[in-house]
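Enquirer: here's a sequence, model it:
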Amino acid sequence: MPARLAFVKGIDVLISALGMLKHMRNDWVCWIVGDGEKREELVRQAAGLSLQEEVAFLGERRDIPALLLQSDIFVHSCIQDNQPFAVMEAQLAGLPACVSNAGGLPEMVEHGVTGLISPVRDSLTLAQHLNLLLANDEFRHALGRNAAQWAQEHWSMDLMISRLLGAYARAAASL
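Expert: Purely as a prediction, here's the structure:
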């Protein structure tokens, strides 16, 4: 999970979900990438749930795309977000996304097709979604393939440049 370690990102929700997931299975690790004012509080929360071995706080990193390519699942458990670049990066990397239904996320992730969507602040559903993806490689890989295809159709650099040039052309034509 690459994110600013702030309340609005809902990382506490993810950590709570991971505490539940630990009781379901023990074959996973979670990388939390980023820094922010909630870091110490989140580290304490993870320690309180005995997740020191499973949850790694990696701090600020400049190699997010490389980390995504080493990952199996992307999580964005935010409380409010519109169209996060992190979700686009994860989709381009071919990862299924577990996201909340906050803001514009349901427009970016189709439940059961490119990822799984849980209600905002619902740690139990998030834990169940993570367990489902970890337990079913075929389903996880299918969602990842679908996410990559969707990303190419919506987030590719060529498409974004084409849309930007189109917007400029429309603006210039209206002068």
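Enquirer: going forward, measure contacts between C-alpha atoms and count neighbours the same way
Expert: Will do.
Enquirer: thinking residue 45 is in contact with residue 14, fair?
Expert: No: using Cα atoms under 8 Å as the test, residue 45 is too far from residue 14 to be in contact (10.7 Å).
Enquirer: among these two, which residue is more densely surrounded?
Expert: Neighbour comparison, residue 45 and residue 14: the larger count goes to residue 14, with 25 against 17 (by other Cα atoms under 10 Å).
Enquirer: looks like the more buried one contacts residue 77 (just checking).
Expert: Yes: the pair residue 14 / residue 77 is scored as a contact, 6.2 Å apart, by Cα under 8 Å.
Enquirer: would you do the same for the sequence below? I want to compare the two.
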Amino acid sequence: MATEKIRVGYLVNYFVPAGLENFVLTLLNHLDRDRFEPFLYVLHFSDPEFCARVRDDVPIFHLNRQSGRDFKALWHLSRKIKSDGIQILQIHNWSTFLEGVIIKLFYPRIKLVHVQQGMEYELTLKATPLKRRIRKILRHLFMPLVTVAVGCSRQAREFLKREWGARRTILIYNSVDTEKFKGEVTPESRIDTDGYFTVCTVGRIVPVKNFLCLFKAIHLLKDRIPRLRLYHIGANPAKGQRYDGELIDYIKRHQLNDHIIFLGPRNDLPTLLGNFDVFALTSFSEGLSFSLLEAQASGLPAVATRVGGNPEVVRDGVNGYLVPSDDEQAVADAIYKLYADAEKRKEMGKKAREIVKQYFSVDVMVEQYQTLYSLIASGKDISSVFNMQD
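Expert: Alright, predicted model coming up:
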């Protein structure tokens, strides 16, 4: 007699090409179909091309909510989730936490898994002290409704304990597909770097990423490294945005137009990263950066700030260098060290891929989530497999 499959729903605000959504995409496409049936629920909107990357057997439901927390819409969503027979609903960060809790109140039998993918730097930055206090109260109040909270790094797990009052927490690292990201460059994605020493960075242009620090480091290096270029991959700076304007002004003021190149959004990242010599990540805050994992899997040594989960990936002097946050001189010095020693740079890149394959592979992450879902669905003790004490 066939065992009944476990139905797992994934609740996201948006479904667009970004870190959290790529994480969800990985689980949707890799869950064992003999044991699990995944469903995707999108509160707002999706990118059609990104949706096309989801396997055909995954039902996708769009609530198309406009703004705010529409309780009537959430009531309809909870009915949909109930009719789909969802046993486990996975929610992510603050962005879908309250929605998940409301659905749980409408549909008490469902089990909630909360995954913390970041340290909510931007959310905290924009909020008033009162709003931050209210959020903390709501987290502590409703976290007991969550069956288990998952941190994507040790720092994210500690954040859950400290800021959310979570008591049932486990660690499951983010992952990267090392067969997809392996540093190979196709003719279509090849860039003519023209003998330049190349640094790349990936990410949205938002304050938390602190690209200004990296641009300052490039300014410090442009005379030390005669042929130097930084390539930014992601949305181009928008003139109407304040932070974007600061970056554009800095580039113009210091005549860095030939040193900093914006490639815009790219769909060929797995075969694009192999064009570059070094990856840089100068964020103020990170959970466990997917871009960092992808670059390391592609054989690029990293220069990364010592924040969030970065030190759990980058071993200083082994597969890259860790630097203090917002210290452009330290960033510049680390990049220069990689420039000056090509043999060391190559050795670090090789080690980077080895470490990612061993500790951050897709197979390892997916199997851990599958084990977690199976334990929850069967009512077994999660601590029998996962360490919930640290």
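Enquirer: quick TM-score on the pair, please.
Expert: Overlay of the two chains. TM-score (TM-score structural alignment, normalised by the length of the first structure): 0.93; 175 aligned residues with a Cα RMSD of 1.4 Å.
Enquirer: which residues are in contact with the equivalent of residue 110 of the first structure over in the second structure?
Expert: Per TM-score structural alignment, the equivalent position to residue 110 of the first structure in the second structure is residue 315. Applying Cα atoms under 8 Å, 6 or more residues apart in numbering, we find residue 315 of the second structure in contact with 321-322.
Enquirer: tell me how far residue 315 of the second structure lies from residue 284 of the second structure.
Expert: For residue 315 of the second structure, the distance to residue 284 of the second structure equals 18 Å [Cα to Cα, to the nearest Å].
Enquirer: same thing with residue 326 of the second structure?
Expert: 7 Å.
Enquirer: overlap in contacts of those two?
Expert: 210, 305.
Enquirer: does residue 201 of the second structure sit in a helix, a strand or a coil?
Expert: strand (DSSP: H, G, I helix; E, B strand; the rest coil).
Enquirer: hmm, it is touching residue 231, no?
Expert: Yes: look at residue 201 of the second structure against residue 231 with Cα under 8 Å: they come within range, at 6.4 Å.
Enquirer: looking at these two, which one has more neighbours?
Expert: residue 201 (23 against 18).
Enquirer: what residues are up against the more buried one?
Expert: By Cα under 8 Å, 6+ apart, the contact set of residue 201 of the second structure is 230-233, 279-281.
Enquirer: of those, closest to residue 197 of the second structure?
Expert: Residue 197 of the second structure lies nearest to residue 230 out of those, by Cα to Cα, at 8.6 Å.
Enquirer: chain neighbours aside, what residue packs nearest to the residue nearest in space to the middle of the second structure?
Expert: The centroid of the second structure falls nearest to residue 19 when counting by Cα atoms, centre = their mean (3.5 Å). Nearest residue to residue 19 of the second structure, sequence neighbours excluded (Cα to Cα, 6 or more residues apart in numbering): residue 290, at 6.0 Å.
Enquirer: what are the ranges of the helices in the first structure?
Expert: 11-24, 39-48, 64-69, 85-92, 105-108, 123-135, 137-154, 157-173 (DSSP state H).
Enquirer: would a markdown table of these with distance to residue 98 of the first structure be doable?
Expert: A markdown table is the format used below for these (distance: least, Cα to Cα, whole Å):
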| stretch | distance to residue 98 of the first structure |
| --- | --- |
| helix 11-24 | 10 |
| helix 39-48 | 19 |
| helix 64-69 | 14 |
| helix 85-92 | 10 |
| helix 105-108 | 10 |
| helix 123-135 | 7 |
| helix 137-154 | 11 |
| helix 157-173 | 24 |
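Enquirer: which stretch of the first structure lines up against stretch 125-136 of the second structure?
Expert: So stretch 125-136 of the second structure sits over no part of the first structure, by TM-score structural alignment.
Enquirer: and if you look at stretch 6-25 of the second structure?
Expert: On the first structure, no counterpart of stretch 6-25 of the second structure exists by TM-score structural alignment.
Enquirer: which other helices and strands contact the helix or strand residue 156 of the second structure falls within?
Expert: Per DSSP states H and E: residue 156 of the second structure is located in helix 154-164. Helices and strands touching helix 154-164 of the second structure, by 3 or more Cα pairs under 8 Å, 6 or more residues apart in numbering; DSSP states H and E, are strand 111-116, helix 129-142, strand 148-151, strand 169-171.
Enquirer: need those in CSV with distance to residue 354 of the second structure and mean neighbour count, can you?
Expert: Formatted as CSV, those follow (distance: least, Cα to Cα, whole Å; neighbours: other Cα atoms under 10 Å):
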stretch, distance to residue 354 of the second structure, mean neighbour count
strand 111-116, 26, 24
helix 129-142, 38, 14
strand 148-151, 23, 24
strand 169-171, 21, 24
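Enquirer: which among the ones you listed is found nearest to residue 157 of the second structure?
Expert: strand 148-151 (4.2 Å).
Enquirer: what range in the first structure matches the closest one?
Expert: Counting by TM-score structural alignment, strand 148-151 of the second structure has no counterpart in the first structure.
Enquirer: and that strand, how far from the chain's centre?
Expert: 15 Å (Cα atoms, centre = their mean, to the nearest Å).
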